[in-house]
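Enquirer: sequence unknown, structure follows:
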């Protein structure tokens, strides 16, 4: 069970009819253990019916280069870590009885071959070039990421930011239309997407979808509040999903954490 919260009020309005989530998994983040990935997959499949996992594997080389790795070393390191994360996700899904689990993993090779992703990526780069406020917001988000990886007291240079922002821009299409990208992949033999559901409002050929991550990001709050020049499609939302906080001993619910987590879901209007 997880505690989860729509990023904005508009995101909350999409929850009753959403039938797909895309879970973002950062390649070098130890938070995403195999047991946690299994629980997240179980939750997503139970609650929404359709799930994909997004792994920005090759993109991680952009951050590594910004941190000083030689380009070839950065690419090799990113590729090895990406394969490791893909394997963890596949193991988690297989444990739940999912057949051919790798079809539910979206790495960069698959995304670069997906028309909807490529179109959105072009749009993101165009807006980055042409809109000063959007560009500043992307660089600020990248600065926040790099500051957590650089030595204390070190500030990222403009050159580092310009290199590392490619990682962030590569993620943006999933924030903007994860459901549309999944539906686009449905055109590839053997890869299920997100078909329209009878009785559910249809948005661009697919039902409402959510991108899932365990942290709030300032850029995304502005993005999903539609304050920036580039915006998510109408049917795309964002959920912040975390492990529930266990109440201290003696507090009502401490002995039954599952019931406590269920109550949190009800409070957020999900259950």
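Expert: Okay, I see it. Just so it is clear, the structure is predicted and the values come from calculations on it, not from any experiment.

Enquirer: switch to C-alpha atoms for all contacts and neighbour counts from now on
Expert: Will do.

Enquirer: next secondary structure element downstream of the helix or strand encompassing residue 14?
Expert: Applying DSSP states H and E as the criterion places residue 14 in helix 9-14. Next along the chain after helix 9-14, taking DSSP H and E as the criterion, comes strand 20-24.

Enquirer: which residues does that following strand contact?
Expert: Contact partners of strand 20-24, identified using Cα atoms under 8 Å, 6 or more residues apart in numbering, comprise 44, 48-55, 178-179, 194, 207-213.

Enquirer: okay, now the one to match up with it:
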């Protein structure tokens, strides 16, 4: 894993590409993918605007993709009636889309594209990746364990402190996460860009599996991952860590 820090002006953001290969993709500067989850207060309009302005210093293009699949399934797994779960999910998704649109408008970079995960359901590459993910869930214990860890992390905000999610809740969390995973595996193939960096503000349990091993399901060579979060400026490293 690379410990190299990339930063710009104070009070903006710092980035840590996961590995040396991820850093090499970053340095190409082709494309950044910002993934946004409904109900996540981290992604305020101001935060999104700042992220877009910051990303413009490094990348030729930026896409923002927000999750809109299986949100209602999660609410249902936590006891909501089907009707209430659908209404609650629709409200969160609509609010998320509005926050993104406002943030991008405030940034003033018209080239930024905003897409929902559901926009890719008919995409052949997305379908191929979903099949590979489902096969790995049943045939790759390392991937399955990491995916469940990621689901538990995501569900932690919805479960009472110290309580493990039920089997139904964990299954709902996995469905939600698996719908997004193609963008950690092959954003270049999905968005028709030369290379891409997917970013989030924390390292995810699946990151070492998708970007750090030499077997099983993993990201394509042109796909990178970086933790991008607010931080004070620091000197740019001369080279990536070994």
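Expert: Perfect, thanks for sending it. Owing to the predicted nature of the structure, the values given are computational and were not obtained by experimental measurement.

Enquirer: distance-wise, check the counterpart of residue 56 of the second structure in the first structure relative to residue 259 of the first structure.
Expert: With TM-score structural alignment as the criterion, the equivalent of residue 56 of the second structure in the first structure is residue 45. Shown here: residue 45 of the first structure relative to residue 259 of the first structure, a distance of 19 Å by Cα to Cα, to the nearest Å.

Enquirer: quick one: which of the two has more around it?
Expert: When neighbours are counted by other Cα atoms under 10 Å, residue 45 of the first structure and residue 259 differ, and residue 45 comes out ahead with 17 against 13.

Enquirer: which strands or helices does the strand or helix carrying that one pack on?
Expert: Using DSSP H and E, residue 45 of the first structure falls within helix 34-48. Based on contacts counted as 3 or more Cα pairs under 8 Å, 6 or more residues apart in numbering; DSSP states H and E, the elements that helix 34-48 of the first structure packs against are strand 20-24, strand 51-54, helix 71-95.

Enquirer: what's that helix in contact with?
Expert: Outside of helix 34-48 of the first structure, the residues that reach it under the criterion Cα under 8 Å, 6+ apart are 1-2, 18-21, 50-51, 88-89, 91-93, 95-96.

Enquirer: pull out the buried members of the residues you listed.
Expert: When neighbours are counted using 16 or more other Cα atoms under 10 Å, the contacts of helix 34-48 of the first structure contain these buried positions: 1-2, 18-21, 50-51, 88-89, 91-93.

Enquirer: helices of the first structure, residue ranges please.
Expert: For the first structure, the helices defined by DSSP state H occupy 9-14, 34-48, 60-66, 71-95, 108-112, 115-130, 132-147, 158-185, 218-224, 257-267.

Enquirer: nearest to residue 235 of the first structure among the ones you listed would be which one?
Expert: Nearest to residue 235 of the first structure among the helices of the first structure is helix 9-14; the distance by Cα to Cα comes to 7.0 Å.

Enquirer: now that closest one: which residue numbers in the second structure?
Expert: Counting by TM-score structural alignment, helix 9-14 of the first structure lines up with residues 20-25 of the second structure.

Enquirer: once aligned, what mean separation remains between that stretch and the first structure?
Expert: In this overlay with the first structure, the average offset of stretch 20-25 of the second structure from its partner residues is 1.9 Å by mean Cα distance after the TM-score superposition for the first structure.

Enquirer: could you list the buried residues of the helix holding residue 45 of the first structure?
Expert: Going by 16+ other Cα under 10 Å, helix 34-48 of the first structure has these buried residues: 34, 37-42, 44-45, 47-48.

Enquirer: equivalent analysis for stretch 4-20 of the first structure, please.
Expert: Neighbour counts over stretch 4-20 of the first structure (16+ other Cα under 10 Å) mark 4-8, 10-12, 14-15, 17-20 as buried.

Enquirer: how about stretch 200-219 of the second structure?
Expert: Within stretch 200-219 of the second structure, the residues that qualify as buried are 200-201, 204-211, 217-219, counting by 16+ other Cα under 10 Å.

Enquirer: how much space separates residue 160 of the first structure from residue 68 of the first structure?
Expert: 9 Å.

Enquirer: export the buried ones among the contacts of helix 34-48 of the first structure to CSV and tack on distance to residue 63 of the first structure?
Expert: Below are those laid out as CSV (distance: Cα to Cα, whole Å):
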residue, distance to residue 63 of the first structure
1, 32
2, 30
18, 33
19, 33
20, 29
21, 26
50, 30
51, 27
88, 22
89, 22
91, 27
92, 27
93, 28
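
Enquirer: closest to residue 115 of the second structure among the buried residues of stretch 200-219 of the second structure?
Expert: The shortest distance between residue 115 of the second structure and any of those, using Cα to Cα, involves residue 200 and amounts to 16.5 Å.

Enquirer: need the contact list for that closest one.
Expert: Shown in contact with residue 200 of the second structure (Cα under 8 Å, 6+ apart): 34-35, 226-229.

Enquirer: just among the residues you listed, which is most surrounded?
Expert: The member of the contacts of residue 200 of the second structure surrounded by the most neighbours (other Cα under 10 Å) is residue 226, with 24 neighbours in all.

Enquirer: hang on, that residue packs against residue 207?
Expert: No - with contacts defined as Cα atoms under 8 Å, residue 226 of the second structure does not count as touching residue 207, sitting 9.4 Å away.

Enquirer: residue 30 of the first structure: neighbour count?
Expert: Here the number of neighbours of residue 30 of the first structure (other Cα under 10 Å) works out to 9.

Enquirer: actually, residue 65 of the second structure.
Expert: By the criterion of other Cα under 10 Å, residue 65 of the second structure has 22 neighbours.
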